[in-house]
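Student: Quick one, structure for this:
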Amino acid sequence: MADRGTPHAPEPAVGDSAQLRNVVLVGAAGAGKTTLTESLALAAGAVNRAGNVPDGSTVSDYEEIEHRQQRSVQLSVVPVNWRGLRINLLDTPGYADFTGESGAGLRAAEAAVLVVSAADPIGLPTLALWRECRAAGLPTAIALTHLNAAHVRLDETLAACRDAFGDGHPDTVLPLHLPVLQGGRPAGSLELLTGRRYGEPGDLEPALTEAARGQLVEAIAGEDDTLLERYVAGEELDPASLTEALRREFLQGTLHPVLVTAPPPDPAGPAPGAAELLDLIAEAFPTPLERADGLPPGDPEAPAAVQVVHTGEDPYVGRLSLVRIFTGTLRPDTVLHLAGHPDERVTALSIPFGKQQHPVPLGLPGDLVCLARLAAARTGDALYADPAAEPFLEPWPQPEALLPTAVEAHSKADEDRLAQSLGKLSAQDPALRVEQNADTHQLVLWCTGEAHQAVVLDRLASRFGVHVDTVPYQVALRETFSTTASGHGRHVKQSGGHGQFAICDLTVEPLPGGGFEFVDKVVGGAVPRNFVPSVEKGVRAQLAHGVRAGYPLVDVRVTLTDGKAHSVDSSDAAFQTAGSLALREAAANGSIRLLEPVDEVQVLLPDEYQGAVLTDLSARRGHVLGTEPGGPGLSLVRAEVPELELTRYPVELRSLSHGTGHFTRTYVRHALMPASLAAQYSHAS
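Tutor: Modelled structure (predicted):
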């Protein structure tokens, strides 16, 4: 057991990749990932009881916004030393808005620990994370938390885990330890394979212990012909053989050991389950050379290939890029190539430890190291020392940012720095999409949800000193003619010298879905040939500004039917003005309707929520196109919905589906807005 006195940083370097373990902790919000991470760091002597490193800061959730919001919002790396190894613990957010950070953790790790609260039912978000771990090919263990909560029964929790994560084979999800109870509370544990005891002495049920051990040994032996033969013959299997078989099955994904954790019974002592999990990581978890996701094993002699898994900002050195080294050895002065950008030269390497950075001389395959001042690389980008290398590191999927937030700079000083700050922020946060809307001229921050929105606005203010005001988000409406109408444009002025003279007559008719057409039907040269393009130019300028409510006018055919010109006073500018006036008069004589954008929406959600979502889509003026299976237990709903009804749909779908529904949206067309609704928008924009 490591010394729990003065907290200490991890060793500066490891001798080879076999001494590294990268482990991602995933789980639903509130499951206790950060608490477990701090317990592991405490057991390894990396932090003190308050979860602090030597400078007094926390080693995980150290950003101010995480303290204010009381939740993790970004990937944190906590390196600890254990039994001669460096274990990088990757603590991920559990909230749905930050699934991109979880994806980064899955990409950077070789194995996962799914953190499950025994005090809560196993919900769909937890099941979704389990599926992501399996899809990523990561061997996955299960850590149970909150076992000290009232009414929690270990046997019931284990049965729920077997049902949820057994994939039809419940004997693949089995406890590796049983808790030792002291006064009814977990105070330690017994490892079933070796009989090793952890923590304080306490009570165990011999019958339960023997049954659990027999079930575990039988499951392990059943996957190994040699062990099975010895087991059937009644031979007592030695702990070393069982541990070796456990590791083999864990790496193959045919066994998911369950560990129990709990708050420490003594505030000054260790948390039950922490040392047990660290031992399991050391003995059974894969090294970086044993990745199971198809990526090539790391060769320290090959040209370096790295991927940026997180981007942060340091007040002293600027941008800090946390990279995972997949192949090669990274050293200062290594030149890295990023497609489409100038080469980046590595200046120095460090490993993160809370807010601190500890310099290291090099990085081996599997290392997680920080590089300062990478100018162009964003989160998800891959960099290669060999510019001719065939790219093999693809970005992981990011949650689609579908919640719009329109903002304006609070002051002139904020406006001067806003664009640059948003550029830096979007480089750090690939889930953020920044749009300068060409139709509404609004600056729109597209976020994944309200929590993500709050983080983006907070970081703008706290990290970059830029303050913005949120304003109502505007949808790009259009105007169109619903009836045929005619207009007369007369622009005649005389003020000495050359005057201005242009007269034209236009007919405007609806052209649904046809955009804009201009037709010249003037006869007899009433409008000279050289001024016909001028009339069209004036009409097009008025189309852009709209004719009734200030929205662009679309889907019309404009026909020039007649006009008059003056041999001296007519000009290009005069006929442009006349064309604009004629179109405005036609609008006054005709009927103008508003068009609203319509999106095709595809909603993927569990079957049990399909009825509620269909009802909600109908209430949003949606037209359901159909439903179809979206996977086991899932439905895919397709509908066309006006964009006005989708402004807050990411938030409301999450509420309807208890955080399990996902949707995409694609613009289809503009369609007529109901007259009763259009009255609310028939004002100058």
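
Student: Could you use CA atoms for every contact and neighbour count after this?
Tutor: Fine.

Student: I'd like to know how many residues surround the nearest residue to H566 once chain neighbours are set aside.
Tutor: Nearest residue to H566, sequence neighbours excluded (CA to CA, 6 or more residues apart in numbering): F501, at 6.1 Å. Other residues near F501 come to 23 when the count uses other CA atoms under 10 Å.

Student: you'd agree F501 is up against V492?
Tutor: Yes. F501 is in contact with V492 according to CA atoms under 8 Å; the separation is 4.4 Å.

Student: Alongside the first, I'd like the structure of this one:
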Amino acid sequence: MIRNVVLVGHSGSGKTTLVETLLAATRTVQRAGRVEDGGTVSDFDEVEVRQQRSVNLTLAPLVHNGVKINLLDTPGYADFVGDLRAGLRAADAALFVVSASEGIDGLTRMLWEECAAVGMPRAVVITKLDHQRAEFDEVLAACQDAFGDGVAPLYLPVTEGGELKGLVGLLTQRFYGYGGGTRSESDPGPAQRDGIDAYRPSLIEGIIQESEDESLMDRYLSGEEIGTETLIGDLEKAVARGGFYPVLATGGGVGAFEVLELITQGFPSPLEHPLPEITTIDGKPVTDIACDPDGPLVAEVVKTTSDPYVGRISLVRVFSGTLRPDMTVHVSGHGLAERGHEDHDVDERIGTLSSPLGKLQRTTGKCVAGDIAAVAKLSRAETGDTLSDKEQPLLMTAWSMPDPLLPVAIQARSKADDDKLGQALQRLVAEDPTLRLENNPETRQLVLWCMGEAHADVLLDRLSRRHGVEVEKIGLRVPLRETFGGSCQALGRNVKQTGGHGQYAICHLEIEPLPSGGGFEFVDKIVGGVVPRQFIPSVEKGVRTQMQRGVLAGYPLVDVRVTLYDGKAHSVDSSDMAFQIAGALALKEAAAKVPTLLLEPVDEVTVLVPDDHVGSVMSDLSSRRGRVLGTEPVGTGRTLVRAEVPELEITRYAIDLRSMSHGTGTFRRVFLRYEPLPAHLADKVAS
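Tutor: You can find the predicted model right below:
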């Protein structure tokens, strides 16, 4: 008696409006957009309200005909695909929301592929049919073209004088009117009958093709009228198996009942949805766990938020067992240490359980297998962590998260902000597994790796509004390297006689560049003890220290061989520190004798884009001093472009690629090697 449904679609498609309409239709709220106890349904996040866009995965529970429906509204921006994937993990079926006035964009197609990749049962809801520019037939054709076979309408909209009056059911062959705020049922008129005759045969054929009854197609083709109940039963099975995608029509409150009926009768329950892979803490597979309220506890944190008054709130999907307030659970996860998310293996006590709606938290006594609830005061658990019985700790395989590829360097605006920044950032990291926090030791910059510009703006806004920390963006520094452009001999002379204990160290070094990636070699060719054995490591230490400091622009020196072949020492004034300084001085002298080159990091970049954008992507990569290595087809209509591109040229590539490909392109980058920086750019850096 539970249905978990994720709403998927690009921003502006009408997802949140549809949620509000369904809440109003089930009297969960008094009217669309207004919760009974005050506050709007979409009032989930201060940033969302202020910017008028959804940036969070949000839960809206309601009840229809005794079935509890958990609606998971996902963001419609590519920057927040992490929340989309969290919604897919928590749900058992997806409602794909498409605007009748705006159609389908490239991002919508990508989101469909995300759902297809995890085998999610899907249906399509065409919204905004009350809009004056709405064209149902055109949008339906676009859906069939974009989403492939199996897409067919269950209902047709009926308009009069440009106003949406109701729907015609293609299976029931009935007209459902929505005049006066109530739903009525009647026989279809002649014009409506034409629509039934046009669309009903293909709908029935699509359903029958997915039927387990192999004789059904022969009976239909022989002219037998297939009963409505039989068709509805096969429709439910086809949708649950993910082989058929019914299309519904909504707008201005029309169609809410039909959407609710499809969710409760056509979508699978948690019992029918396979559980993600479960293992013990040490990685042994566990296969005997099912969606059973009396089974061992297995739950997952799918979203974490921080409330300035309530504290941390975790949205949890229970896959097995029953979660109750005040019980102690084991928290384990989650393998994202490289992003700043520590692995967890601790026990925590569950706080209050609630069923959230907007900003309201309605207390509940338990959360059974298949259901979703909010848990208060889990101080250690983060998004993606597993909650299980402390006596039988388990771990769910984490869902895949995209790599954040937009680096944003920040600094605190004041000393007071700096004192609070560390703790505030850790809270953001706990909430968002797509965020990576880097404290770069080379550039001495604090860098937030984000999914895109909108993601970065939301994070900085949350730092300010939720945590009272003001930061500002600063220019990102790319860690360069230095190397010598030729060989030479250099003298390091550190002689200071001051009447007391002085310093005396002289070393002669030969400097040679090594091939790229050669690292550092120190060669000892001292003979006759001109430099005492105990001071030879001191020379090497001084050279290494100066290499870290650089000799031109303050970047580490690499790919060099240093040979110590001569020197002098004093029986009293020579020391470890004296020879360290001499070694460093010799390296500086070498930099004055031979050219010093700046090296820049070069990444191997792979870009996946629709075929239509391959040309513009390749041209753009070339304009960034990149070397395009080749292309290869990936699936249908998509191409993978491989290239080598300097890091200096792709710091904002996540933004530029999204603009260039209309949100349909993705890329990966892996460090490859260092190469000489062109002279005109090196002069700017060195100056």
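
Student: Need the TM-score from the superposition.
Tutor: For this chain pair, the superposition-based TM-score is 0.92 by TM-score structural alignment, normalised by the length of structure 1; 653 aligned residues with a CA RMSD of 1.9 Å.

Student: quick one on the thing from earlier: the residue nearest to H566 of structure 1 should be in a strand, yeah?
Tutor: Yes. Counting by DSSP: H, G, I helix; E, B strand; the rest coil, F501 of structure 1 falls inside a strand.

Student: Residue in structure 2 paired with it?
Tutor: Under the alignment (TM-score structural alignment), F501 of structure 1 maps onto Y504 of structure 2.

Student: repeat for S482 of structure 1
Tutor: Under TM-score structural alignment, S482 of structure 1 pairs with G485 in structure 2.

Student: Return the distance of its match relative to K593 of structure 2.
Tutor: 10 Å (CA to CA, to the nearest Å).

Student: How about W112 of structure 2?
Tutor: 61 Å.

Student: Which one's more surrounded, those two?
Tutor: W112 (18 against 14).

Student: Check the alignment and tell me where the more buried one lands in structure 1.
Tutor: So, by TM-score structural alignment, W112 of structure 2 is matched to W130.

Student: Is that match in a helix, a strand, or coil?
Tutor: helix.

Student: close enough to count as contact, it and V115?
Tutor: No. With contact defined as CA under 8 Å, W130 of structure 1 does not count as touching V115 (10.0 Å).

Student: gap between stretch 474-486 of structure 1 and the chain center?
Tutor: Once both centres are worked out by CA atoms, centre = their mean, to the nearest Å, stretch 474-486 of structure 1 turns out to sit 38 Å from its chain's centre.

Student: Endpoint to endpoint, that stretch covers what distance?
Tutor: Stretch 474-486 of structure 1 has its terminal residues 31 Å apart, counting by CA to CA.

Student: What of stretch 373-389 of structure 1?
Tutor: 23 Å.

Student: Mind listing what's buried along it?
Tutor: R373, L374, A377, R378, T379, G380, D381, A382, L383, Y384, A385 (16 or more other CA atoms under 10 Å).

Student: Tell me which residue of structure 2 lines up with the fifth one.
Tutor: This means T379 of structure 1. Counting by TM-score structural alignment, T379 of structure 1 lines up with T383 in structure 2.

Student: Enumerate every residue touching its match.
Tutor: Going by CA atoms under 8 Å, 6 or more residues apart in numbering, T383 of structure 2 touches V301, V302, K303, T304, S314, A430, E431, D432, P433.

Student: mind running it again at 10 Å?
Tutor: T383 of structure 2 sits next to 86, 300-305, 314-316, 333-334, 341, 398, 429-433 when contact means CA atoms under 10 Å, 6 or more residues apart in numbering.

Student: so who does the nearest residue to I196 of structure 2 once chain neighbours are set aside touch?
Tutor: Leaving aside its sequence neighbours, I196 of structure 2 sits nearest to L170 (CA to CA, 6+ apart; 5.7 Å). Residues near L170 of structure 2 by CA under 10 Å, 6+ apart: 153-156, 193, 195-201, 203-204.

Student: Could you measure from the residue mapped onto R193 of structure 2 from structure 1 over to G423 of structure 1?
Tutor: Residue correspondence to structure 1 (TM-score structural alignment): R193 of structure 2 is matched to P206. Counting by CA to CA, the separation of P206 of structure 1 from G423 of structure 1 is 62 Å.

Student: Who has more neighbours out of those two?
Tutor: In this view P206 of structure 1 and G423 are compared by other CA under 10 Å, and G423 has more residues nearby, 12 against 9.

Student: Just give me the match in structure 2 for the more buried one.
Tutor: Counting by TM-score structural alignment, G423 of structure 1 corresponds to Q426 in structure 2.

Student: next one: R459 of structure 1
Tutor: By TM-score structural alignment, R459 of structure 1 lines up with R462 in structure 2.

Student: wait, its match sits on E431?
Tutor: No. Under the criterion of CA atoms under 10 Å, R462 of structure 2 is not in contact with E431, lying 11.3 Å apart.

Student: okay, and the common contacts of these two?
Tutor: With CA under 10 Å, 6+ apart, R462 of structure 2 and E431 have common neighbours S306, L425.

Student: Now the terminal residues of stretch 349-364 of structure 1, how far apart.
Tutor: 11 Å.

Student: That stretch corresponds to what range in structure 2?
Tutor: The aligned range for stretch 349-364 of structure 1 in structure 2 is 353-368, by TM-score structural alignment.

Student: Stretch 660-679 of structure 1 too?
Tutor: Using TM-score structural alignment, stretch 660-679 of structure 1 lines up with residues 664-683 of structure 2.

Student: buried residues in that stretch?
Tutor: For stretch 664-683 of structure 2, burial by neighbour count (16+ other CA under 10 Å) applies to T664, G665, T666, F667, R668, R669, Y674, E675, P676, L677, A682.

Student: Please name the residues that touch the third one.
Tutor: Each residue near T666 of structure 2 by CA under 10 Å, 6+ apart is listed here: P402, L405, T606, V607, L608, V609, P610, L640, A654, L657, R658.

Student: And V602 of structure 2? What does it align with in structure 1?
Tutor: Aligned partner of V602 of structure 2 by TM-score structural alignment: V598.
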